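[1] This is a predicted model, with the sequence first.
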Amino acid sequence: MSSLDGGLRWREDGGLKPVDVETQRIRSELLTAESQRLILESDRVSKRMQQDANKKLAQRDREVQFLRRELEQKLKEVIEETDVLLSYQRRVEMSLEACKEPLTVTMTCLNQRLKRVPVDRVQDEVERQLLQEREVIEGVASLLQRTLEQINEQLRLNRSARYHVEKDLKDKFTAQCIDDSCSLMRNYSTGSEHKSKHPEVILPSMVIIPEEWESFSGINMSKVEREKVNSVSLRALVDSLLEQTATDMQRQLQATNSAFRLEVLETKTVKTQMEEHLDKILAELGSQEKNMESLQTAVAEEQKPLQVAQARLCARGRRPGTELCHDPAQSRLLSEVQQLTNHINRMREALLQSETEQKKLIRCQLNLQENIDIKANSLYIDEVICAQLREPINIHRF
């Protein structure tokens, strides 16, 4: 059988044409070639994409590292500023605490001076200065309390800024560790190493864009910078405030002490003058007492010649007859009795006047002694009690 006959039978028996077989073979070769090209292209593209991803990861690492350094610097600044502000908080607290003793002393002095005798309980310069001192100290304490509240609020804001920076740093550190682990991943690593233990947290895309990511850290750093500036300004205010309040309190303290010294000096002067007057009154009382004794003695002595003259007149009144005449002797005796009686009456009047003056002098003595006691009491309150209370007062500059 010829080959032609065999080929014809193959077509007839198999139902295939030679052209179909050839076409199938060519298609298969083309598919194989396309597959090889696709494999090479896919390998080239995947390597390029992986290299590009590695570059992006490295670039991201540098960006995160840069921001971390910036954030760490801001964190250091806010921590240092907070520590300094804490020292200012302590200074204000000590200044506020230091206001208690002077205020207590001032109030005690005011209460002690209420113990003065009512007649001496006047609103003098000391009283006015003590009231002014109380007002100054209470004003300073109120101002320091408000300043302390401002410091506490600024500390809260500083800590808030610090918290956000620390959280940002923590998040960036975590993200950087993840990116570093991603950079270490290779094609021939164990497949299980690439698998996430929590596949549900892998999102196809996050809603935060790079610009928002950068601005987020920028906002945190801006907040730190803003609070640091506010904190520095507040510290400058506190420095000025502590200096001014200490100066005001010291000035008022000196003014009150000067008023006390002047009041004590004036009281001593008045007391000394009254004591001098008292000495004169006592001396005059002694003189008046001697004068009264002299008058009483003189009256008693004058009674004797008066009695003699009266006895003579009485005896001569018993003369008989014509002998009972108004002769010169009778006239003299009558004149003597009259003059002696006038002298005795005048001395008795003088004695009464002397007794009246003595009573007035005694009243002056009692009044002077009472006023001296009043001044002594006021002097004791101002010079002893208040002075001892005020002596330990010392205005500190914290």
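    Great, that's in hand.
[2] Only C-alpha atoms from now on, for both contacts and neighbour counts.
    OK.
[3] N54 and C182: what is the separation?
    9 Å (Cα to Cα, to the nearest Å).
[4] swap in T269?
    97 Å.
[5] Have a look at N54 and C182 and say which one is more surrounded.
    N54 (17 against 14; other Cα atoms under 10 Å).
[6] Nearest residue to the more buried one in space, ignoring adjacent ones along the chain?
    S183 (6.2 Å; Cα to Cα, 6 or more residues apart in numbering).
[7] try this one side by side with the last:
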Amino acid sequence: MQSVVTFEKPLPHLSLPDWDARLYNLQVTADTRRADAFDLRHSAHQLRNETRIKTEWDTYHNNNRISARIYEIEQWKSTIQDLLNRINREMDLLKEEKASTERELEQLNLPLLVCSECLSNRDGRRSTELTYDMADTELKKELCVTESNKKLLIDRCQSAWEKINKLEVMKFKLQLDLNDKNEALAIDKDMLSLDKNCANITFKTDSLKTPKRMITGQQWVDKVEGMKRMAEDELRDTLRLRESLFVARGRARNALRAQTDVTNYMLRRRIYDTQRARNELEWQKIKMEENMDKLKAELKIMGEQFTDKVDALKVAETRLETRGYRPGIELASDEADVGLKEEVRNLRETVRQLQEKLDCAKATYNALESASIKIGIDLNDKNQSLEVDTRALEMRSALEPKQLVGTDKNLVLANIQDELPKMENF
């Protein structure tokens, strides 16, 4: 009989060898798991280090790339901004040159008006004074030169207007490109300051997609360099156009000034020639009137002598006729008869000669009178022509440039009158 009652679980019990084997298996399993855990921890640590280093280096390189891109864009932005400033400056200078050319063009209206008035006034000359002289030819040449200058300046103004429009287009393109670069700089700078601690970072649905408008880096360089070349070409063309505007104004001014001097000289020469011809005609008229007075006196004396000779002829013929009535043998051809007949013949010849001379003298007097009348008419025409040419020369005094003296003259000769600051009235 047992004093203690024992109970056993109704399960199979292991033997000691089995227990030792199980313990050994657990030890081996634990060692394996620990080795696996060690290997895992080591590989995980290595992977973490490698990924951290790779991520940091990738971030570093990309930051450098973004910084380099920012620097490159800033350099191009500076270049584009400089080109934009130069274009603005060239546009202002070109507009000033265009305005100066337009003012010069407006100033051509006065020479055209004066030249036209001179031609119209000189066309009012009378009779033989209405000639195609050198003054008339030079006036027409001046009209042609002025019209040519006007056409030249109009063409230059048209070219300047077209160039200003092209510069406006170029300015718009540069400004648009500058705005794009400013926006790109803002984006790149914002992305450069972005890190994993920022609050506005999120996963994107398709971050590796390529936008449709994206171009390659070389294409980008080609485009900005092409725009730079276009802007520089426009600037060079604008500079040449500004120089051509300045040269055109100078040439037009010099050509008109030279032609104006020639025309004035021809007008003065024509006035001198007309005055000389008028003075010559006045002298001729005075001498002719003197000769007319002398011839008139001679005609009076010759008329008296003619009357005297006619009376003497009447006396001689009366004597001869009356002696023909002598009676008988008294009707003889004596010396008195011969003498009277000779006297009659001589008196008739003298009367004939005096009559011819009187007729010639009267014709000469009439010719002198007619010539004097013609000279008087021509003198009136020449005086009227002198008045016309003198009035034309006075009208052309408006074309004479203002005579500068002292500092103003030196500034114009040195062509620096536009470079001095304008004085303000206080």
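    Done, it's in. Nothing here was measured: the structure is a model prediction, and the numbers come from that model.
[8] And the TM-score between them?
    After superposition, the two chains reach a TM-score of 0.80 (TM-score structural alignment, normalised by the length of the first structure), with 385 aligned residues with a Cα RMSD of 3.8 Å.
[9] just to revisit the earlier point, is the residue nearest to N54 of the first structure in a helix, a strand, or coil?
    With DSSP: H, G, I helix; E, B strand; the rest coil as the basis, S183 of the first structure sits in helix.
[10] what sits against it?
    54, 57-58 (Cα atoms under 8 Å, 6 or more residues apart in numbering).
[11] again, only using 10 Å
    50, 53-58, 61, 177 (Cα atoms under 10 Å, 6 or more residues apart in numbering).
[12] Ok, R34 of the second structure next?
    R34 of the second structure touches 28, 40, counting by Cα under 10 Å, 6+ apart.
[13] so which helix or strand takes in the equivalent of M292 of the first structure over in the second structure?
    Here M292 of the first structure is matched to L299 in the second structure, going by TM-score structural alignment. Element membership for L299 of the second structure, per DSSP states H and E: helix 217-323.
[14] what element comes up after that helix heading to the C-terminus?
    Next along from helix 217-323 of the second structure, by DSSP H and E: helix 335-395.
[15] Enumerate the positions of the next helix or strand after that following helix that are buried.
    Following helix 335-395 of the second structure in sequence order, the next helix or strand is helix 406-414 (DSSP H and E). Using 16 or more other Cα atoms under 10 Å as the test for burial, helix 406-414 of the second structure gives L411.
[16] circling back to that earlier point, for the contacts of S183 of the first structure, work out which two are farthest apart.
    The two members of the contacts of S183 of the first structure with the most space between them (Cα to Cα) are Q50 and C177, at 18.8 Å.
[17] Mean per-residue distance, the helix or strand hosting D168 of the first structure versus the second structure.
    Taking DSSP H and E as the criterion, D168 of the first structure maps to helix 125-184. By mean Cα distance after the TM-score superposition for the first structure, the fitted helix 125-184 of the first structure averages 2.1 Å away from its aligned residues in the second structure.
[18] whereabouts in the second structure does that helix align?
    Helix 125-184 of the first structure maps onto residues 134-193 of the second structure, going by TM-score structural alignment.
[19] What is the burial count for the match of M292 of the first structure?
    For L299 of the second structure, using other Cα under 10 Å, the count is 20.
[20] That one and E290 of the second structure, how far apart?
    Counting by Cα to Cα, the gap from L299 of the second structure to E290 of the second structure is 14 Å.
[21] how much distance is there from the match of helix 125-184 of the first structure to the middle of the chain?
    14 Å (Cα atoms, centre = their mean, to the nearest Å).
[22] counterpart of N380 of the second structure in the first structure?
    Match for N380 of the second structure (TM-score structural alignment): D373.
[23] Check Q81 of the second structure too.
    Q81 of the second structure maps onto E72 in the first structure, by TM-score structural alignment.
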